[in-house]
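> Sequence and computational prediction follow.
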Amino acid sequence: MDSLTHIVLGAVVAETTSAKKIGNKALIYGAIAGNLPDFDSVFTPLLSPANALFFHRGISHSFLLVFLLAPIFAFIVSRIDRDKRMEFTDWLLLIALPWLSHILVDIFNTYGTGIFEPFSNLRVSYDSMAIVDIFLLAGIIPAVVAILLFGQVKRQRRIFAWIAIGFVAVYISFSVIIKESLEYRVSRELLAEGKEYSRIHTAALPFSNLLWMVVVEDSAGYNVEQRNILNIDESLLRSRHLKNHQYLEPLKNDEEIAKLVRFTKGLYTVEKSNKGLVIYDLRYSSLAESYPQAYVFRFEVNIDGDNVKISRAHPQRSLSFKNIKRYVHRILSTQD
């Protein structure tokens, strides 16, 4: 999720563990601890594009690192902030639980989270929530404001904190239900039409769980569309992409190319360009209204003889006023 979501979620989690003893300081510590895993982004510019993809949300988002570092950070904080009301176990919970909340929420994004590293390179992702979801934020921020307004009224503060945590759990569960229902509906439609497919990928578009991208893979390519859950039978912005995976065959032994393919989980298309090839990761959609321009991740493969250089184009967020307006229009109406 985005940093603001992790800040406010970390704060409300910390409220339930330690605010009874140290008040608003718990919110500050929780907000910081809730963002600790994303400090890996400081180092990604130093890595190759392929390695940077796996370093982010890799070991930094693993359960092992929480187990190893949370006690160390708790000890350091306890030596700096010598509040006699806090035992070491209190500091440990104050650091570990917001940190864990970050990891657990990120699992539901499409990017993938290496929760089992270094024992497994499996990237866990359920693809049911966008990285930025304003509805999720809208359910947490008022709780943080209420907690601050209540000051020293401890009981009411904890009630609002638990309401926020409960809202997050319900919202995530609701997103999972939407995803499962959408994939079931699409599979039934394909069966009724007699169309063969190998898999269905669905992912929420940015800002909410109301508009979804649907990717249906078959032997030759992908059919891509968007679905509005307020009128789920209507498909929007349909497009078709050939796989063109054969373009990468001469580069099959290139380690960086292999990493890119693994990152996309096989949902990618390849196009020729003036300098070589362009790889599009089909799992992420921006707010743009046409594909492949709407795909967030694009990798340019420049081929000069035996030299292969990979560069990652800046993520295409397409956050223009026009695109946001059309995005809202697609949610509120099926006319497009």
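Good, I have the coordinates.
> C-alpha only now, for contacts and for neighbours.
Will do.
> Buried residues of the helix or strand in which residue 73 is found, list them for me.
Assignment of secondary structure by DSSP states H and E places residue 73 within helix 63-80. Across helix 63-80, burial judged by 16 or more other C-alpha atoms under 10 Å covers 63, 64, 65, 66, 70, 71, 73, 74, 75, 77, 78.
> Pasting the second one now:
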Amino acid sequence: MDSLTQIVLGAAVGEAVLGKKVGNKAILYGAIAGTIPDLDIFASHFTDTVTALAIHRGFTHSIVFCVLFAPLFGWLVSRFESYKDWKGWSWLFFWALITHPILDAHTTWGTQFFWPFDLRLAFKTIFVIDPLYTLPFLICLILTMFQKRTSEKRRFYNGLGLTISTAYLALTFVLKHLALTQFEDALLDQNIIYEQIDTRPAPLNTILWSANVDTKDAYLLGYYSFFDTQQTRFEAFPKNHQLLGDLIENEKVQRMISISEGWHTIIKKDGKLYYNDLRFGLLSMEPQSQEFVFQYRIDVDENGNVNFVEQEKSKRDGKKLISDLWNRLKGI
């Protein structure tokens, strides 16, 4: 999830664990702990694109990381804070750290929660930014901060925020199931034979859902809104995996395919090959658009070394996409 959401979650968890004893310091340290796992993004400054993608939401988002570092952070804080209970601080850091990857596991990218095992946990029930999850949670946290440390209202507001946010997460599983059922019914009605289907919410909401459908030679992409009155339509995108040629044997290419869980197409523009990660959809809802959210140019140097270069996205593209998605959400 986005940084603000993780800060709010970490702060609320910190308050739940130690707020009655240390007041707003529990919120402060919980907020700090809620941001720590995302420090893995700095790997992109020191490694190639593929390695950085493999590292992202890896070790720092695992149970192992939480178990190892929570006691260390707890001990460090207990050294200079007036509240000296090392176990209490460690417990705060553990829960604030571990709820971060648990929440991220609900997004499309998911987390390597069970690192070092090569298993990415991704429920794909919530977009990385969802105001309906974050805003009520944030309001409750702000109300909590202005209550006395031992106040019943303080515990009530914080508990309310945690309850509402958790209930919303649970609801997203129901919404995902309903959307999946609609996609499956549409595929059946249209006599489309497919091998697998992958669904996820569209940006900023859980009313509009998208689906990737794996067929023999192409992937089908479709949208379904709970406000739709017409049958779901699917657009085909040729896989073109054969365009990779001998590159298919390259280690980086294989790692990229693994990262995208096989959901990828290859296109050729101006003599260059481009790798499209289908899990995050398109930047445009125009028919036959090839502007995917995550598109990488495949560069091969004279020594045969392969490098993936992520293509830049403009703010204008983002604004246009949000506008189109808003119209589609309304069933248009």
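Cool, the structure landed. In this text the structure is predicted, and so the values were computed from the model without any measurement.
> TM value for the aligned chains?
Laid over one another, the chains give 0.93 as their TM-score (TM-score structural alignment, normalised by the length of structure 2), with 330 aligned residues with a C-alpha RMSD of 2.0 Å.
> Out of the buried residues of helix 63-80 of structure 1, which is nearest to residue 268 of structure 1?
Nearest to residue 268 of structure 1 among the buried residues of helix 63-80 of structure 1, counting by C-alpha to C-alpha, is residue 63 at 29.4 Å.
> mind listing what the aligned residue in structure 1 for residue 86 of structure 2 touches?
Matched by TM-score structural alignment, residue 86 of structure 2 corresponds to residue 88 in structure 1. Residues counted as contacts of residue 88 of structure 1 (C-alpha atoms under 8 Å, 6 or more residues apart in numbering) are 74, 75, 78.
> The second one: what's it in contact with?
For residue 75 of structure 1, the contacting residues are 88, 91, 92, taking C-alpha under 8 Å, 6+ apart as the criterion.
> what does it align to in structure 2?
Checking TM-score structural alignment: residue 75 of structure 1 goes with residue 75.
> repeat for residue 163 of structure 1
In structure 2, residue 163 of structure 1 lands on residue 160 (TM-score structural alignment).
> coming back round to it: and the contacts of residue 75 of structure 1, which of them are in helices?
Counting by DSSP state H, the part of these found in helices is 88, 91, 92.
> What's the local residue count around the last one?
Looking back up the chat, that one is residue 92 of structure 1. Residues within reach of residue 92 of structure 1, counting by other C-alpha atoms under 10 Å, total 20.
> Please enumerate the strands of structure 1.
Secondary structure of structure 1 (DSSP state E): strands at 199-204, 211-217, 221-228, 231-242, 268-272, 276-281, 298-304, 307-312.
> most tightly surrounded among those strands?
Compared across these, strand 211-217 shows the largest average neighbour count, a mean of 24 (mean count of other C-alpha atoms under 10 Å).
> of the strands of structure 1, which approaches residue 190 of structure 1 most closely?
Of the strands of structure 1, nearest to residue 190 of structure 1 by C-alpha to C-alpha is strand 211-217, at 9.4 Å.
> chain center to the closest one: distance?
Relative to the centre of its chain, strand 211-217 of structure 1 is centred 16 Å away, using C-alpha atoms, centre = their mean, to the nearest Å.
> residues in structure 2 aligned with that strand?
Counting by TM-score structural alignment, strand 211-217 of structure 1 lines up with residues 208-214 of structure 2.
> So which residue is dead centre in structure 2?
Centroid-nearest residue in structure 2: residue 107, 3.5 Å away (criterion: C-alpha atoms, centre = their mean).
> Quick check: the aligned residue for that one in structure 1?
So, by TM-score structural alignment, residue 107 of structure 2 is matched to residue 109.
> rewinding a little: mean per-residue distance, the match of strand 211-217 of structure 1 versus structure 1.
On superposition with structure 1, the mean distance recorded for stretch 208-214 of structure 2 (mean C-alpha distance after the TM-score superposition for structure 1) is 1.3 Å.
> and if you look at stretch 166-186 of structure 2?
Mean for stretch 166-186 of structure 2 is 1.5 Å (mean C-alpha distance after the TM-score superposition for structure 1).
> mind checking how far that stretch is from the chain centre?
Worked out by C-alpha atoms, centre = their mean, stretch 166-186 of structure 2 lies 17 Å from the chain centre.
> which residues make contact with stretch 203-217 of structure 1 from outside it?
110, 127-135, 175, 179, 197-202, 222-230, 282-287, 330-331.
> what do you get if the cut-off is 7 Å, keeping everything else the same?
Residues outside stretch 203-217 of structure 1 that contact it (C-alpha atoms under 7 Å, 6 or more residues apart in numbering): 127-135, 175, 197-202, 222-229, 285-286, 331.
> Over to stretch 91-107 of structure 1?
Residues outside stretch 91-107 of structure 1 that contact it (C-alpha under 7 Å, 6+ apart): 1, 6, 10, 13-14, 17-18, 30, 33-34, 36, 61, 66, 70-71, 74, 78, 113, 124-126.
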